[in-house]
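[1] any chance you can model this:
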Amino acid sequence: MATEPHPPQFVLERNQRLSRSLLWGCQRAFFEHQGIEAWRQGLVPNFITSNPVIGRAYAQVVLGWMRDWCGGARGEGGRLLAPDPGQPFYLIELGAGAGRFAFHFLEAFRQLRARSQLRDVAFRYVMTDLPERNLEFWLSHPRLQPFLEEGLLDIARFDAERDEQLELRHSGIVLAPGTVANPLALVANYFFDSIPQDAFSLHDGVLHECLVSVASPRPEPELAAPDLLERAVVSFEDHPAEGACYGDVELDRILADYQERLDDTTFLFPSSALRCLRRLQRLAGDRLLLLSGDKGHASEDELRERSSGVSLVKHGGAFSLMVNYDAIGQYFRRRDGQVLRPIHRHVSLHVAAFLLGQPPDGHGETELAYEEAIEKFGPDDYSTLLKRLAKHYEEMSLEELLAALRWSGWDSGMLMDIFPVLVAQAESADEPLRQEVCWAIQQVWETDYPLGAEEEDLAFHLGILLYVMDRPEQALTFFEHSLRLCDEEPGTYFNQGMCHVRLRQDARALECFERALALAPDFSEAREMLSQLQSPDWRQGPEEDEEAGGAGE
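    Coordinates of the predicted model:
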């Protein structure tokens, strides 16, 4: 039987150490080329680490950690003071991406701190990333402007593979070793899985390095092309590791321990993450909190259970790998640090806290906050239950839908998911429940962090929800938001027209229907309403009560 011949493969690199592979150059090129579009188009998974629930959970842990470090000094009224009251606590987010997590964290942190004894302790959140386009997006984002003006937020470009200091764009301050007076917090969500790491395997007690080869079905004149990964063929091959792999005492010692304790298995090694943490540890003066959420392996038991082979997951022109949190934990423990992780296994997201340095009375407040916000019910539990709940929205009452929205921290993504059920329930609800829906709409709107050119127009849908509850004036406000933030749509102008009809503002309704027809000449509903408005019998019969939504719903 004749078979199809395999297409020729052009080898781009053969048997290279994974952390030195050309794949990482493609990764950088992809993110620098895409900028914020990587998140706007949904190319990079991010919801699980960028929602109000995880933002509030991290804020609680950071506040507990600050209380531990401020426990040794108090000001007037018993208010806590930082170790150096003249400087803020800094929190650096590595790979802040679209900025959604930072926004949700800061919203929660500002509210929680205002009600605590830490309200006078200075704090500054620093968003960092590699693509310059991301920094420009943050600096111009309206949701981040209040935090920038307040001095609660700053921005810096940071290369996790090289940089040892950060130059803050808004304040002009340079954070360098010896200049950061207070302990430092780090956030690294979906970050360590996307920077260089290596792969190893053990066979009968012998350590092998999993070397990578990359091929393409066509010649590649540019080996760092942002789209190369989409067609690249990636394979791994085990080769015996000889001598000290890194020439770095700390990293080689962790590898040696794995060789002694692990049976036959394959594991990833976060070499770049550990070097980055070492540089940031110097910046922090050895007083550090790292909060990190990612898909990964948290213990040696989990590493032992791994099947053979290296799993590289592609996301369009980018990729990610699992994170070896056990190795990161070993790094911290070897420096007399502490690791906090859930006692149960994660389903989608492992969230761990790593601590260096010793506050006056230990890390009791940090441990308590982590237990309450992460371990008992944390971001992974929320994501797990949300997936189950999403299968039952159609069965839920309006009260249950509102409870789900509250549980989500007024997440706009959840509102969009439940919208068809919510709008039907709200239309037939009594007035007290409608008032609750109106309040929920405002909470969701204030919690939303738009990326621009949204696939789902939140303002448009909120306007429809208000219209069916007979709030045409409030609905108009959201339809105006829709036109300002998204593309002009004939359905939005039609809905505005229907609001003006209900408000008996016929001249303005005419303008809206005409605008809708100018954009969509075949828009029959708009043409019908225009004809009715121009009829001499208009408003002599029963008052019109057409539905909003039109062609734009």
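[2] rest of the way, CA atoms for contacts and neighbours
    Will do.
[3] any idea which strand is longest in this protein?
    strand 206-216 (DSSP state E).
[4] which elements pack onto that strand?
    strand 10-16, strand 198-203, strand 233-240 (3 or more Cα pairs under 8 Å, 6 or more residues apart in numbering; DSSP states H and E).
[5] winner for burial among those strands?
    strand 198-203 (a mean of 21; mean count of other Cα atoms under 10 Å).
[6] the stretch 251-400 of the chain: helices as residue ranges?
    Counting by DSSP state H, counting those that start in this stretch, the stretch 251-400 of the chain has helices at residues 271-283, 300-304, 325-334, 364-370, 379-389, 398-407.
[7] run the chain-centre distance for the third one.
    The gap between the average C-alpha position of helix 325-334 and the chain average comes to 24 Å, counting by Cα atoms, centre = their mean, to the nearest Å.
[8] give me the angle between it and helix 271-283.
    30 degrees (axes from the mean of the first three to the mean of the last three Cα atoms, to 10 degrees).
[9] contact partners of helix 325-334?
    250, 254, 269-270, 274, 296-300, 338-339, 354-356 (Cα atoms under 8 Å, 6 or more residues apart in numbering).
[10] out of these, which end up buried?
    250, 254, 269-270, 274, 296-298, 300, 338-339, 354-356 (16 or more other Cα atoms under 10 Å).
[11] list just the nearest of these to Trp538.
    Gly296 (65.8 Å; Cα to Cα).
[12] one more, please, to line up against the first structure:
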Amino acid sequence: MGNYIDLENKVSLSNSCIWKLQQDYFKKLGKSAWEGQVPFYVTSNTKFSFSIANIVFNYLLELISKNKVNIDEPLYILEFGSGLAKFGFHFMTKLAELKDTHNLSHIQTPYILTDLPEENMRFWESNKQLKPFLDNKQCDFAKINIENFSNIETVKHNFIIDNNTIKNPLIVLCNYLIDSVPHDCFKISNNQINEVLVSTQIKEDYKNKTIDHLNQLKFEFSFKEINNDHYEDPILNDILNNYKETIYDSHILIPTSGIKILKTILNKFSKNTLLVVSDKGWSNKKFIDQQGEPHIAFHGSFSLMVNFDTLKQYTESIGGSSVITSTGLSGLKTGLFHLSENLNLFSKTITSFNSYLNATTDDFLTIKNSMLANIDSLSANVILSLLKYSEWDEKIFSSVSKRLEKVLPNEPMNIKLEFINYLPNIEKNIFEVNLNNSITYLDLGNIYYSLAEYKKAKEMFNYYNERNSTDWASFHNLGLALFYLREYDQAMSTFKTALNLKADSEISQEWVDYIKTEYLEVNSK
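    Prediction:
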């Protein structure tokens, strides 16, 4: 098991060394932190990303109708903690489509990706799917520390964003961010409130204060009595005292960094800001009561539940308003927080928020997981419905592609034509992080081939082979597509490439012999 050493003893949770370790973890691993360790699918799938884009677009429409947008100036959309930028890609894709449909493409809405690890920024700049947005000034990126920033200066196009340059309302998006930055914790019982202090230990083989897996940490909690003016911020003290009077017996998390983000936006950027926060957490007081010690969830990094009620109270205390999804005891929540406007005056925005999120966020994941658990019994028609409901999510498509290869050839022509018509939507939603994402091109090639769409199959196999030149199956299947396109010379060459990758492939050799005998030698006579 190994012995443990002390890292700290009885400190406020927000001052704990664990947050610096969290930062170091992401700095060290960069984008690889999201490749199998840190979960992000819940807020980066197409269903969720398109929903947020629709809500923001409806807000934009209402700003225009209320003459609150200067169409000659950019309306910035900032995303804090962008990670791989997969959400950003889907969001920008959908927003551009909506603007185009409504003849609003002339409205500038630069999307600013932000994060701390520099490797993430190098990935964004090199990513093929982000490139068109970056080149057209529809997107840029900046390095910021969410704990301490006063302005944003972008890397590629040198946008400077602060309270002197913002001429339009500001939109800020935070996905799975607040749960991973500093919180405080308090224990309330019988109208008494104590601060929860944390003592942290780690195995003694811990070196140089960098660790790959934060679950090596061990925590103990203790209590310290506090007075009514614990914080310098009187609004936070009022919120704490309100909890003391209304909560019977519970541990209360206070998202101090989430509050700091609100205050930074208000003081350094613009009070005319819509903040959209999506995270795991609780949405009202009745769910906050009766909570035990803070649960620190480990998943490569670590995270805590977000107390959306505190964000709501704080926003309303500074003259703003909020609306938060109400479904479920816990799980993913999304909140709209306007720092100065009454959101009830934005009826289309609220209607779209309720329509897109209150009935779909957790429900979508439940339906998706249930259907994929029974994949072997799904018909092509049911799979088509799932893909439509998911807004053509590439991960779901890859999960069902093997089943589709099996059932599609026996389906009636009308089902096949629907797939042929809709499969390009999957292509548009591919966001490449590594070869695991590129395999969607291979899956598409196989499905197009099963539908006898050999030209599209050829295109998809070529895309995949450009990214992975060692996959025998892809080259062999490309050879088949080329054969049925009557491109016999290229088919021969491709089958030979497949043989170079798998010399004992009898089927590839049979195709080489067949094409040589039946087509190339005949045509040469």
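[13] report the TM-score for the pair.
    TM-score of the superposed chains, computed with TM-score structural alignment, normalised by the length of structure 2, equals 0.93; 522 aligned residues with a Cα RMSD of 2.4 Å.
[14] contact partners for the residue nearest to Gly81 of structure 2 when sequence neighbours are not counted?
    The shortest distance from Gly81 of structure 2 to any non-neighbouring residue, by Cα to Cα, 6 or more residues apart in numbering, is to Asp115 (4.7 Å). By Cα under 8 Å, 6+ apart, the residues touching Asp115 of structure 2 are Phe80, Gly81, Ser82, Gly83, Met121, Ala142, Lys143, Ile144, Asn145, Ile146.
[15] the equivalent of the fourth one over in structure 1: how many residues sit nearby?
    Aligned by TM-score structural alignment, Gly83 of structure 2 pairs with Gly97 of structure 1. Neighbour count for Gly97 of structure 1, taken as other Cα atoms under 10 Å: 29.
[16] residue contacts, the alignment partner in structure 1 of Leu214 of structure 2?
    In structure 1, the residue matched to Leu214 of structure 2 (TM-score structural alignment) is Leu229. Counting by Cα under 8 Å, 6+ apart, Leu229 of structure 1 touches Leu23, Cys26, Lys314, Gly316, Gly317, Ala318.
[17] what does Ser21 of structure 1 give?
    Here Ser21 of structure 1 is in contact with Glu13, Val212 (criterion: Cα under 8 Å, 6+ apart).
[18] ok, now how distant is it from Phe200 of structure 1?
    15 Å (Cα to Cα, to the nearest Å).
[19] excluding its backbone neighbours, what's nearest Ile48 of structure 1?
    Ser383 (6.5 Å).
[20] the equivalent of Glu136 of structure 1 over in structure 2: neighbour count?
    Alignment note: Glu136 of structure 1 maps to Arg122 in structure 2; criterion TM-score structural alignment. If you count neighbours by other Cα under 10 Å, Arg122 of structure 2 ends up with 12.
[21] against structure 2, where does stretch 285-298 of structure 1 fall?
    Taking TM-score structural alignment, stretch 285-298 of structure 1 hits residues 270-283 over in structure 2.
[22] out of the contacts of Asp115 of structure 2, which are inside helices?
    Secondary structure from DSSP state H places Met121 of these in helices.
[23] quick revisit: between the contacts of helix 325-334 of structure 1, which sits nearest Thr477 of structure 1?
    Gly296 (44.5 Å).
[24] list the contacts for the closest one?
    Residues Met322, Val323, Asn324, Tyr325, Leu349, His350 are the ones in contact with Gly296 of structure 1 under the rule Cα under 8 Å, 6+ apart.
[25] distance of the third one relative to Asp248 of structure 1?
    Right, the one you point to is Asn324 of structure 1. Using Cα to Cα, Asn324 of structure 1 is found at 18 Å from Asp248 of structure 1.
[26] over to the first one?
    Between Met322 of structure 1 and Asp248 of structure 1 the computed distance is 23 Å (Cα to Cα).
[27] who's more crowded, those two?
    The residue with more neighbours, out of Met322 of structure 1 and Asp248, is Met322; 22 against 10, by other Cα under 10 Å.
[28] aligned to that one, what sits in structure 2?
    By TM-score structural alignment, Met322 of structure 1 lines up with Met305.
[29] just say helix, strand or coil for the aligned partner of Lys428 of structure 2 in structure 1.
    Aligned counterpart of Lys428 of structure 2 in structure 1: Glu446 (TM-score structural alignment). What DSSP: H, G, I helix; E, B strand; the rest coil gives for Glu446 of structure 1 is helix.
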